[in-house]
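Peer 1: my questions are about this predicted structure, shown below with the sequence.
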Amino acid sequence: PPPPEVLHDRKQKQTYARLGLLGEGGFARCYEIVNPAGKHMAAKVISKASLKTQKARSKLVAEVRIHQGLNHPGVVRYHHAFEDDANVYIVLELCTNRTFVDLLKKRKRLNELEVRFWMWQLLAGVKYLHDNHIIHRDLKLGNLFLTEDLSMRIGDFGLAASIKHDGERKKTICGTPNYIAPEVLFDTQNGHSYEVDIWSLGVIMYTMLIGRPPFQTKIVKAIYKKIKENSYEFPPQITLSPEARGMITSLLHSKPECRPNIASLFRHPFFTNEPIPKTMPLAVLSRPITIHQREQLMGRSHASGGGVDAAAAAGGDADPTPPLSAAPPLSGSDRPGLPEMWIKHRAELAAPTHPPLAAVGKTASSPAASRGLEADLASAAKPVLLSRATTGSVAATGSTAAAAAAARRDGSSDKGSFDTGSSGSGHSQRQDAARRGFPPGPHDAVTDEAAAAALKGSVPAGGSAPSAASLASSAMDRIRNFVHGHTGAASTASAAAAAAAAAPTTAPSAISTAALVAPVTTINAVEAAGPDTPGNFITKWIDYSNKYGLGYQLRNGSTGVYFNDSTTITLAANNHNFEYLFYETQPSSQRAVLVRQSHTLTHFPPELQKKVTLLKHFQSYMYENLYRACDPADDASESSAATTRLDFLTKYLRTKQGVIFRLSNQVLQLNLFDHTKVVLGDGARCVTYVDKNRTLRTQPLIAFLEEGDPAVLERLAYARDVI
């Protein structure tokens, strides 16, 4: 029978009016209640008839003890417990938007933007539990609740266990069939620990994106058989990014010791390649986010402070463990997506706030680097996180935070961020680039026409998206105008590039827009045929510039790290010779001159030891975890054999839809977040296009123009606009 309409807490002399049923499980039912002050809460009601055994009573006591000791925005808030003659009542925070089971009943499945928003919060909540030696053991959609503002809460600690000492293993078989980890079912001799929650995270993420659990069948024994065999697949009709597939695959590893830990998941490309919204509109409860809502969310989201190239993201059985074993977990200030009320709990995710490269003995030239992000976190206003346009500091404090807020209001910011590492026209050009759209990635539920319309702007009311032919024609006009150009403009750009080359570049935040433009604007005619080889360009990269720098691998097999102090190490393809590059000011002219020092991995100055160690970390991580953007070069034998005068990254710049790299060999490369790449070589006469399947095509620009492929032309036009 249902509990009485009025509940009496005799000890606290409190009464509650019992309202409607919220849900029920195997051992309890949950009702909405309200106290005389009008505060609405939830009451978990356990019948005393189900508590006749000592084991059942002990389990309830353990649940209350665990839950009442938890205090985190990712966990349903515990208020208190009381009893009457018939029931025990656990009074909890009311999550008015119910559970993710209810959400998926309406929505069927979620898109990656939404999953990224909620999985980030779920990871933070699970990390808090594990840090406090709690295994939940029943993480599932039905135990994940949504508050009024659509924040996620973890609830129901009926099967939770407390780990009393390191190495302790639990041997109770418990959980929900679709979500149980294989070691719980089939390795009771060795037992289980925190890894069972990691497995459940994989099931949850898969279910959110696909719309059903990965091992779902109608017969429980068949579910267990599929779990034992790790037999699941990604439906071909549902498009998922490599990052999403890679993260799910790593979470659902059969061997618990091979699953990633929580701290490393915060740095997984699924989170770092794309921004995470700060909020979600209530409309997502019934329908997917529209293109317009997505743009609004991206406009006010925190920037993706750094990460791995989307096209080079870990996949398959890749282990998303960070490249630096000593690296601390990212703090809430380092990553987006945390609701403001979570800021007071930043200590659970906090990392030391020492300057970049402190371990190497250098600091970034920007004074903001030493301040960290504490100023933002300390304020009750909306936190401001800055994206990296260069390798300068990402900290926003004082007036820069106010400027960032102003940039968001006028829509000129880069994914809702403000770039402190720029000045003059370079900054305005980055803002202009951020305002230009680009088709959403393959995981977005939009048509090709709608995506093309998003590139051009919104589709007029009552109108239709422009045709592919008209888009191609427009793109061709823009590219031809860009390539032919004006003689005066080209010479001006060349002069600007020469001036930029002569200027000191010791400050990593001082990026030269003219230097980026010059190699492209000096093309004399579209008819000028270029070579049919793409030259050397970046095939893998990982941005760890919130602490050390940006690591990359070139197509010829060489590896480099662009450190936060503007120095660079480039390791030759033979994995033995390397060059250390830095700028040195000449006393006579006060000009900064590039200095190259040649060393080997067996003989180098002691002061380079830590940077060489970091180089090896980056190289190992990229080799083991990241896909190449394309096949290795078979046309760069001379470049691969080089041990001196190695190609290296000179500058990089984040835009709203991708990252621009400038290499010392005059190659300009645009990596877009939709997994495509445009590489401009030989003064842009030669163009290399890498599609979403990592298929590479290199030919003269004129050939691409004559083919008229809208996909290629739009990306070339976007490259032109950004540059």
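Peer 2: That came through, no problem. Numbering: from 1, shown residues only.
Peer 1: CA only for contacts and neighbour counts going forward, please
Peer 2: Fine.
Peer 1: for Glu243, which non-adjacent residue is spatially closest?
Peer 2: Using Cα to Cα, 6 or more residues apart in numbering and skipping residues adjacent in sequence, the residue nearest Glu243 is Phe270, 4.8 Å away.
Peer 1: can you count the residues close to Arg300?
Peer 2: Arg300 has 22 neighbours, counted by other Cα atoms under 10 Å.
Peer 1: what's the answer for Leu282, then?
Peer 2: Using other Cα under 10 Å, Leu282 has 13 neighbouring residues.
Peer 1: quick one: contacts for it?
Peer 2: 149-150 (Cα atoms under 8 Å, 6 or more residues apart in numbering).
Peer 1: repeat for Pro4
Peer 2: Contact analysis of Pro4 by Cα under 8 Å, 6+ apart lists Arg18.
Peer 1: does Leu385 touch Thr397 like I think?
Peer 2: No: using Cα atoms under 8 Å, Leu385 is not in contact with Thr397; the gap is 9.7 Å.
Peer 1: neighbour count winner among the two?
Peer 2: Leu385 (28 against 20).
Peer 1: any idea which element the residue nearest to Glu243 lies in?
Peer 2: Following DSSP states H and E, one finds Phe270 within helix 269-272.
Peer 1: here comes the other one, which I'd like you to weigh against the first:
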Amino acid sequence: MSSKRPLQPLNDVHLNKANVPPLTAKTPIKGSVTKPEAGKKKKREKLSSLCKTPPSIVKNRHGRGYRRGHFLGEGGFARCFQMKDDTGRTFAAKTVAKASIKNEKTKTKLLSEIKIHKSMSHPNIVEFIDCFEDDVNVYILLEICPNQSLMDLLKTRKILTEAEARYFMVQIIGAVKYLHRRKVVHRDLKLGNIFFDPQMNLKIGDFGLATIINSAHPKRYTICGTPNYIAPEVLGGKEVGHGFEVDIWAIGIMLYAMLFGKPPFQAKDVQVIYERIKTNDYKFPPDSTVSLEARQLIRDMLSTDPYQRPSLDQILNYDWFKCGAFPSHVTVESLKQKPKHLAFITKEESMINLANCKQMVGINDVPKHPVEILRTDLESERPKTLLPHSLSPDNNKNKYKEVSPVNIKPYKSKISNQLSKAKYDNKMVLMLSESLSTTLKNIKDIESGQLQPNPELLQRPQLVSKWVDYSNKHGFAYQLSNNSIGVLFTEGHTVLKFQNRDDIYLILPDEECGWKVDHFAPEEMPKSLTNEMQVIEFFDKYMTAHLSDVSSDTTSIQNAGIFLRRYTRDDNGIMFELSNGSYQFNFKDHHKIVISDYGHYITHITPNKEIETLPLDYVLENGNFYETADDYFTVKYNFMKHALREKLSI
């Protein structure tokens, strides 16, 4: 099959649905000039007007072509166009005219924006794709967000529910915490710079004012930002200076606007806005039904003294996040009306949804390496070019890719000996690597015809039938298809029990064999496991009441020695690594595929809970499953192999 596809016509992206401010519906004509009317003072020309319409095909320095599509909008110094590559992927291209970069200060500002944004990798930050240039423009290629911005949503809805605001706040705080961990302050957080992706997750964009705060530059002094969102210390200029706290202030402004319909200091005259900000002159509308807990959080975030504002972690501990409904997700229904299902979310569900949301946005992730601006990032080696080699190639994006280590923590309970973390972590990592290596080798041999699995040994694999990610507090709870309930606790140990049985299995990290499994009858149960048993009972009741099984087929082998060793969540879904050498992939389209028995067999579970298990070579020979074909099997199969190899490399 040819890797290149013919260029397809671009689908329309409505102007009010892209991750840029929508201002006009027409593509500007190259070189067009409008003469001012007689007697009228000529307005100051916007720098964005210097941007020439890109040619129909724009190529990066490696010759990869992007087809220009519709004009999407413009800001103060850039215009944005839809771009499509030859695989059909669509992007937003922020286009900056080289003629607008008139001095070294402006150039440094643009290159700093590129470096900072390029080094970001977070599910709630607009993805940086590529940057390149031609003779007249610089192009910054970004993930396209087709479902409008928070500002557009507020214009349509006027006010949002507190449940929606809670969900949005956690996603915003997760992204901002990631920025702050990397020593970056955004400085232009506002509703118009936060966009919705196709799944209605929020994405922070526009790093034009972002800067780095570190020991060399503990404060910044430039007066910048959008009037309604500027913190009082920013208005103090060189007399005061500002730091990370300006982003906390902006989050408080956004929360007020979401719940009350407009920013708290809004006025027609910018100077009036600034005076109100300096004197903290705002009020809550007297006829609003917004909760007291929300008002208290807003008051604290809008403290004039930046050091009196709560930290991002402290914000998430406010009662407001726990006193009302918290949805598991937001749908496109929210773009036009109040979602109907919010009233039916129970307190128990809200607690788990909040924990899941925190997990997804990385609230408890380990600190990231700070962003650094190097001299090579700001200097060009070639004449007549703007982008240095360190920034312009699209194939060096992996230079900034963050690789997380295997995250296995020692268990520090009374029931465990104090083992050497380095020893047993290494043993566990070795066991995981051996399992992955065996699976990948078998898959390779099956693909080449050197290994044929025996159909007579075929059996249905154990499946993760239900799961709840509550690792923010306790751990990851799951139910296997053999009806065992397990919790992989945050400390690294697992407790496993069968429904309708009182005995349990305790799986501990072990320095000799990687994991040690202990079985306890009811009369032998250690008292130190009391808390764990309460957690398991809670999750057992929750999953029984609220979650459905992954498959309608209940036949399985009753093997109590199987447990979840590790799991990974990303934008494509979730991957489970089981102790029996099975790897289960739950994709976002609700299809599930399991590679079992170290690569010999493969299982497909459809969204309708139909299940089919076959030797891997049968499926590869057919190019798909037989009874339960998946239209995207080839893509998913290649993705799974890539995910396994990536795990092995880590």
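Peer 2: That came in fine, so what should we check first? Nothing here was measured: the structure is a model prediction, and the numbers come from that model.
Peer 1: quick check: the equivalent of the residue nearest to Glu243 of the first structure over in the second structure vs Cys357 of the second structure, distance?
Peer 2: Phe270 of the first structure maps onto Trp320 in the second structure, with residues paired by TM-score structural alignment. From Trp320 of the second structure over to Cys357 of the second structure the distance is 15 Å, taken as Cα to Cα, to the nearest Å.
Peer 1: what about these two, which has more around it?
Peer 2: Each of Trp320 of the second structure and Cys357 has its neighbours counted (other Cα under 10 Å); Cys357 has more, 23 against 20.
Peer 1: the residue in the first structure that that one lines up against: what's it in contact with?
Peer 2: Mapped onto the first structure by TM-score structural alignment, Cys357 of the second structure lines up with Gly337. Shown in contact with Gly337 of the first structure (Cα under 8 Å, 6+ apart): 117, 120-121, 276-279, 301-302.
Peer 1: preserved in the second structure, out of these?
Peer 2: Conservation of those in the second structure, assessed by both residues aligned by TM-score structural alignment, their matches' Cα atoms under 8 Å: retained contacts are 117, 120-121, 278.
Peer 1: between those, which is nearest Ala510 of the first structure?
Peer 2: The nearest member of those to Ala510 of the first structure, counting by Cα to Cα, is Lys278 at 29.7 Å.
Peer 1: so that closest one touches Arg300, yeah?
Peer 2: Yes: counting by Cα under 8 Å, Lys278 of the first structure sits close enough to Arg300 to count as a contact (7.3 Å).
Peer 1: can you map out the helices along the stretch 451-600 of the first structure?
Peer 2: With helices called from DSSP state H, counting those that start in this stretch, the stretch 451-600 of the first structure shows them at 468-484, 487-502, 513-521.
Peer 1: okay, the ones you listed, which one's buried deepest?
Peer 2: Among the helices of the stretch 451-600 of the first structure, ranked by average contacts under mean count of other Cα atoms under 10 Å, first place goes to helix 513-521 (a mean of 22).
Peer 1: what residue in the first structure is the furthest from its centre?
Peer 2: The C-alpha centroid of the first structure is most remote from Asp85, which lies 51.3 Å away (Cα atoms, centre = their mean).
Peer 1: that one maps to what in the second structure?
Peer 2: In the second structure, Asp85 of the first structure lands on Asp135 (TM-score structural alignment).
Peer 1: I'd assumed its match was in a helix, is it?
Peer 2: No: counting by DSSP: H, G, I helix; E, B strand; the rest coil, Asp135 of the second structure is not part of a helix but coil.
Peer 1: spit out the contact partners of Pro277 of the first structure.
Peer 2: Contacts of Pro277 of the first structure (Cα under 8 Å, 6+ apart): 113, 117, 297-298, 300-302, 336-337.
Peer 1: which of those residues tops the neighbour count?
Peer 2: His302 (28 neighbours).
Peer 1: skipping its backbone neighbours, what lies nearest that one in space?
Peer 2: Pro336 (5.0 Å).
Peer 1: could you look up the SS state of the one you found?
Peer 2: Pro336 of the first structure ends up coil, using three-state DSSP.
Peer 1: surely it meets Ile276?
Peer 2: Yes: at 5.5 Å, Pro336 of the first structure counts as touching Ile276 under the criterion of Cα under 8 Å.
Peer 1: quick check: neighbours shared by those two?
Peer 2: 301-304.
Peer 1: ok, those vs Tyr194 of the first structure, which is closest?
Peer 2: Using Cα to Cα, these come closest to Tyr194 of the first structure at Ser304, 28.4 Å.
Peer 1: helices of the second structure, start to end?
Peer 2: Secondary structure of the second structure, counting by DSSP state H: helices at 104-118, 150-157, 162-181, 232-235, 245-260, 270-279, 292-301, 312-316, 347-360, 375-378, 421-447, 530-546, 616-622, 633-649.
Peer 1: and those helices, which is most packed in?
Peer 2: Comparing the helices of the second structure by mean neighbour count (mean count of other Cα under 10 Å), helix 245-260 ranks first with a mean of 24.
Peer 1: who touches that one?
Peer 2: Residues contacting helix 245-260 of the second structure (Cα under 8 Å, 6+ apart): 154, 159-162, 165, 169, 176, 185-191, 228-231, 233-234, 262-264, 284-285, 288, 290, 297-298, 301-303, 306-307, 309-312.
Peer 1: and it, how far from the first structure on average?
Peer 2: Comparison of helix 245-260 of the second structure with the first structure after fitting gives an average deviation of 0.7 Å (mean Cα distance after the TM-score superposition for the first structure).
Peer 1: what span of the first structure is that helix aligned with?
Peer 2: Using TM-score structural alignment, helix 245-260 of the second structure pairs with 195-210 in the first structure.
Peer 1: now Asp197 of the first structure: how far from Leu252 of the first structure?
Peer 2: Distance of Asp197 of the first structure to Leu252 of the first structure, given as Cα to Cα: 11 Å.
Peer 1: nope, Thr698 of the first structure is what I was after
Peer 2: Separation of Thr698 of the first structure from Leu252 of the first structure (Cα to Cα): 38 Å.
Peer 1: and those two? which has more neighbours close in?
Peer 2: Leu252 (28 against 22).
Peer 1: aligned partner of the more buried one in the second structure?
Peer 2: Per TM-score structural alignment, the equivalent position to Leu252 of the first structure in the second structure is Leu302.
Peer 1: hmm, Arg309 and its match touching each other?
Peer 2: Yes: Leu302 of the second structure lies in contact with Arg309 (Cα under 8 Å); the separation is 7.0 Å.
Peer 1: quick one: residues contacting Leu141 of the second structure.
Peer 2: Counting by Cα under 8 Å, 6+ apart, Leu141 of the second structure touches 91-94, 128-131.
Peer 1: contact partners of stretch 155-164 of the first structure?
Peer 2: Contacts for stretch 155-164 of the first structure (Cα under 8 Å, 6+ apart): 59-60, 63, 66-67, 75-76, 133-138, 143-145, 169, 174-175.
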